[in-house]
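Asker: fold the stuff below for me.
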Amino acid sequence: MTDHLPADHPPVQPEKIGVLLANLGTPDDTDYWSMRRYLSEFLSDQRVIDYPKWKWQPLLQLIILSKRPFSSGAAYRSIWNEEKNESPMMTITRDQTAGIAAEMTARFGDRVVVDFCMRYGNPSTKSKVRSLIEQGCRRILFFPLYPQYAGATSATANDQFFRALMDEKWQPTVRIVPPYFEEPTYVDALAQSVERAYGALEQKPDMLVCSYHGLPQRYLMEGDPYHCQCQKTTRLLKERLGISDEAITTTFQSQFGPEEWLRPYTVEHVAELARAGKKRIAVIAPAFSADCIETLEEINEEIRESFEEAGGESFTYIPCLNDDAAHVSALSDVIETNLKGWIEPA
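Answerer: This next block holds a predicted model:
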């Protein structure tokens, strides 16, 4: 393609295919202003909080963001990766990307470039789209790392990706990876993590709690498929583990604001389990591809405390799949499926 270009033509890179992984995001640091910037961007997203701007923004900017950065900063400090001065989500997503990049090289050679971005904070979606295009990616597969689709997660990541494309003179051809909540390799990776955790315990838990990030109940009524996809993930995990309906349950965490959210609420339900005689439980978070503030701080501290204060005796948090080899392989399989027609394995 470059053989016939005139000498003064802008340089043209050899054509490649980009795979851009996207996760939620992370503050750059735990201080007040870093937290405020991050929370302002996150909570100003109308996919997340869909109240009218005239009503929500004064409340957010004048009241919520005057206090919440302090408490959120303290929560992030309790889990911060001090060695790398970054959040665990950043560390894990980078490691996932490296693992998937190695898989892509093994499967496709050097024609596929893998990178990651964050919907909120850095590295921004816009900067990574620009980077891939500069590397010669004329096709980009965008992969929101949310197994279950929700407007407040998958859709807003997609929105940001398309906004980034609006600024490009020469837009690449693009595809979006659909939710992978029922992919057998993903369910199998979840099951393996449960089996490993149970195998390390002296006594098997009475209940496996599948705790998913919550959404307002109204979103389900307006057509968001998230609740149904979460329920199906739990059912498939139950079938793969070969356990009874009585040994597994679906709950939702991280409620925010005055609205009714998807129920049962994890923090309340684990206490109810303890009072009902379920003294040993394990909690897994199938909606999160990487451990983050909602798992490391909320589940492993706040939700654990609720269970123990109600009389629970043994609380086991099963980490997210993170950069586990089975997870990296599962995500790579999803990518390979979605690259069909663009490139075939070497």
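Asker: only C-alpha atoms from now on, for both contacts and neighbour counts.
Answerer: Fine.
Asker: what helix or strand is Thr251 located in?
Answerer: Thr251 is part of strand 248-253 when elements are defined by DSSP states H and E.
Asker: which residues of the stretch 151-300 of the chain fall in strands?
Answerer: Using DSSP state E, counting those that start in this stretch, the strands of the stretch 151-300 of the chain run over 173-176, 207-213, 248-253, 280-284.
Asker: this protein: helices as residue ranges?
Answerer: 32-43, 53-59, 65-77, 88-108, 125-134, 156-166, 184-199, 217-221, 226-241, 266-275, 304-309, 325-338 (DSSP state H).
Asker: can you tell me which of those helices comes nearest to Phe142?
Answerer: Proximity to Phe142 (CA to CA) singles out helix 156-166 among the helices of the chain, at 7.8 Å.
Asker: what's in contact with the closest one?
Answerer: Helix 156-166 is contacted from outside by 22-24, 47, 119, 125-126, 129, 142, 144, 171, 176, using CA atoms under 8 Å, 6 or more residues apart in numbering.
Asker: repeat that for 10 Å
Answerer: The contact list for helix 156-166, computed with CA atoms under 10 Å, 6 or more residues apart in numbering, reads 20, 22-24, 45-48, 117-120, 124-130, 142-146, 150-151, 155, 171-172, 174, 176-177.
Asker: now do stretch 98-113
Answerer: Contacts of stretch 98-113 (CA under 10 Å, 6+ apart): 14-21, 92-97, 114-116, 132, 135-137, 139-140, 323-325, 327-333, 335-336, 339, 343-346.
Asker: PyMOL command for the buried members of those residues?
Answerer: Written as a PyMOL command, the selection of buried residues from these, which uses 16 or more other CA atoms under 10 Å, is:
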select buried, resi 16+17+18+19+20+21+92+93+94+95+96+97+114+115+116+132+135+136+137+139+140+323+327+328+329+330+331+332+333+335+336+339
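Asker: returning to that earlier point: out of the contacts of helix 156-166, which are buried?
Answerer: The neighbour count (16+ other CA under 10 Å) marks 20, 22-24, 47-48, 117-120, 124-126, 128-129, 142-146, 150-151, 172, 174, 177 as buried among the contacts of helix 156-166.
Asker: what about the residue nearest to Ala274 when sequence neighbours are not counted, neighbour count?
Answerer: Spatially, and ignoring its direct neighbours in sequence, Ala274 is nearest to Gly312 (4.8 Å; CA to CA, 6 or more residues apart in numbering). When neighbours are counted by other CA atoms under 10 Å, Gly312 registers 23.
Asker: measure Gln192 to Ile17 for me?
Answerer: According to CA to CA, to the nearest Å, Gln192 and Ile17 sit 32 Å apart.
Asker: cool, Pro319 as well?
Answerer: From Pro319 to Ile17 the distance is 32 Å (CA to CA).
Asker: please provide the structure for the following sequence as well, for comparison with the first:
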Amino acid sequence: MCAWHPFLEEAIDEIENSGIDSLVILPLFPQYSVTTTGSGFSILRKLIDKRPLFKKLDVQWISSWPDHPAYIDSFAQAIGRELVRFSSPDKVHILFSAHSIPESYVRNGDPYLEQTKKTVESIMDQLGRTNPYRLSFQSKIGPVKWLEPFTNDAIMQLGKQGVDDMLAVPVSFVSEHIETLYELDILYKKVAKDAGVENFRRVPALNSDPVFIRALADIVESTL
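Answerer: From the prediction side, this is the model:
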């Protein structure tokens, strides 16, 4: 990982001593951005270039998988499981929340926004429901302009419009961490309550969901 153990360098050290002859690098960011996958790949390439042994390996780089069928299906199933917990599932507003990035990257060709939109539309097609939905963005840092609408603003706006039931979907996050467990579950749940949203729930991150794990396996196997 980039920010915690095992760090990328630790993983590369282990791989170097493993005796393998091929390597598939699969980022756990479904949608590509230079700020996430691109940054991680840059670090990995520098680490690999320092190790002559890696020149003998067949290295495959997977850049993104925003609409892989099993990935989409795993999210659609997870949303379906949460919708039935509302008294009126068809009236629930589905709020997809993705990590924001600076707008300047998108203007310069970063595909993150379009790939995230593709993920959302694919999930809704697979879900096969007519619930209202929208995409918002969270986790902005720094003074520059980032992708909007921000999730907290979207929640407040929907609350003012009379939305009583809301289901948040952490569409760009595949595992639980501070941006789901704290930002969505605590901060934004309070925003929803203050905005008059009576029932605010969140779809769990995919984590070790069997359908999601099958998606990861399919992606890797397709490169071999």
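Asker: next, the TM-score between them, please.
Answerer: Scored against TM-score structural alignment, normalised by the length of structure 2, the superposed chains reach a TM-score of 0.95; 221 aligned residues with a CA RMSD of 1.2 Å.
Asker: on that earlier part again, so which of the strands of the stretch 151-300 of structure 1 is nearest Ala200 of structure 1?
Answerer: strand 280-284 (12.1 Å).
Asker: got the angle between the closest one and strand 207-213?
Answerer: 30 degrees (axes from the mean of the first three to the mean of the last three CA atoms, to 10 degrees).
Asker: strand 280-284 of structure 1: which residues count as buried?
Answerer: Across strand 280-284 of structure 1, burial judged by 16+ other CA under 10 Å covers 280-284.
Asker: tell me the angle it makes with helix 184-199.
Answerer: Orientation check (the same axes, to 10 degrees): strand 280-284 of structure 1 against helix 184-199 gives 150 degrees.
Asker: where in structure 2 does strand 280-284 of structure 1 fall?
Answerer: With TM-score structural alignment applied, strand 280-284 of structure 1 matches the range 165-169 in structure 2.
Asker: average separation of that stretch from the aligned part of structure 1, please.
Answerer: Once the two models are superposed, stretch 165-169 of structure 2 sits on average 0.4 Å from its counterpart in structure 1 (mean CA distance after the TM-score superposition for structure 1).
Asker: just give me the match in structure 1 for Trp65 of structure 2.
Answerer: Structural alignment (TM-score structural alignment) places Trp65 of structure 2 against Tyr180 in structure 1.
Asker: in a markdown table: the buried residues of strand 280-284 of structure 1, plus distance to Pro264 of structure 1.
Answerer: Formatted as a markdown table, the buried residues of strand 280-284 of structure 1 follow (distance: CA to CA, whole Å):
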| residue | distance to Pro264 of structure 1 |
| --- | --- |
| Arg280 | 19 |
| Ile281 | 16 |
| Ala282 | 16 |
| Val283 | 14 |
| Ile284 | 15 |
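Asker: tell me who's in contact with the most centrally placed residue in structure 2.
Answerer: Nearest to the geometric centre of structure 2 sits Ser172, at 1.4 Å (CA atoms, centre = their mean). Neighbouring residues of Ser172 of structure 2 by CA under 10 Å, 6+ apart: 28-31, 66, 96-100, 116, 119-120, 137, 205.
Asker: kindly recompute the last result at 8 Å.
Answerer: When contacts are counted by CA under 8 Å, 6+ apart, Ser172 of structure 2 touches 29-31, 97-99, 116.
Asker: buried subset of the residues you listed, written for ChimeraX?
Answerer: Selecting only the buried entries of the contacts of Ser172 of structure 2 in ChimeraX, with 16+ other CA under 10 Å as the criterion:
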select :29,30,31,97,98,99,116
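Asker: residues in contact with the alignment partner in structure 1 of Thr119 of structure 2?
Answerer: In structure 1, the residue matched to Thr119 of structure 2 (TM-score structural alignment) is Thr233. Contacts for Thr233 of structure 1 (CA under 8 Å, 6+ apart) come out as 181-182, 187, 286.
Asker: any idea how far Val171 of structure 2 is from the counterpart of Ser193 of structure 1 in structure 2?
Answerer: Aligning on TM-score structural alignment places Ser193 of structure 1 opposite Ala78 in structure 2. Ala78 of structure 2 is 11 Å from Val171 of structure 2, where distance means CA to CA.
Asker: these two: which is more packed in?
Answerer: More neighbours surround Val171 than the other of Ala78 of structure 2 and Val171, with 25 against 18 (other CA under 10 Å).
Asker: is the more buried one in contact with Ser97, as I believe?
Answerer: Yes. With contact defined as CA atoms under 8 Å, Val171 of structure 2 reaches Ser97; the gap is 5.8 Å.
Asker: ok, the residue sitting furthest away from the middle of structure 2 - contacts?
Answerer: Centroid-distance maximum for structure 2: Pro52 at 33.9 Å, with CA atoms, centre = their mean. Listed by CA under 8 Å, 6+ apart, the contact set of Pro52 of structure 2 is empty.
Asker: which bit of structure 2 covers stretch 93-112 of structure 1?
Answerer: Using TM-score structural alignment, there is no partner range for stretch 93-112 of structure 1 in structure 2.
Asker: can you tell me how far the residue lying closest to Lys117 of structure 2 once chain neighbours are set aside sits from Leu28 of structure 2?
Answerer: Leaving out its chain neighbours, the residue that sits closest to Lys117 of structure 2 by CA to CA, 6+ apart is Leu135, at 7.7 Å. Distance, Leu135 of structure 2 to Leu28 of structure 2, by CA to CA: 20 Å.
Asker: likewise for Val169 of structure 2?
Answerer: For Val169 of structure 2 relative to Leu28 of structure 2 (CA to CA), the value is 17 Å.
Asker: just Lys50 of structure 2 next, same as before
Answerer: For Lys50 of structure 2 relative to Leu28 of structure 2 (CA to CA), the value is 24 Å.
Asker: stretch 205-224 of structure 2: end-to-end distance?
Answerer: When the termini of stretch 205-224 of structure 2 are compared using CA to CA, they are 28 Å apart.
Asker: same question for stretch 268-282 of structure 1.
Answerer: Start-to-end, stretch 268-282 of structure 1 (CA to CA) is 15 Å.
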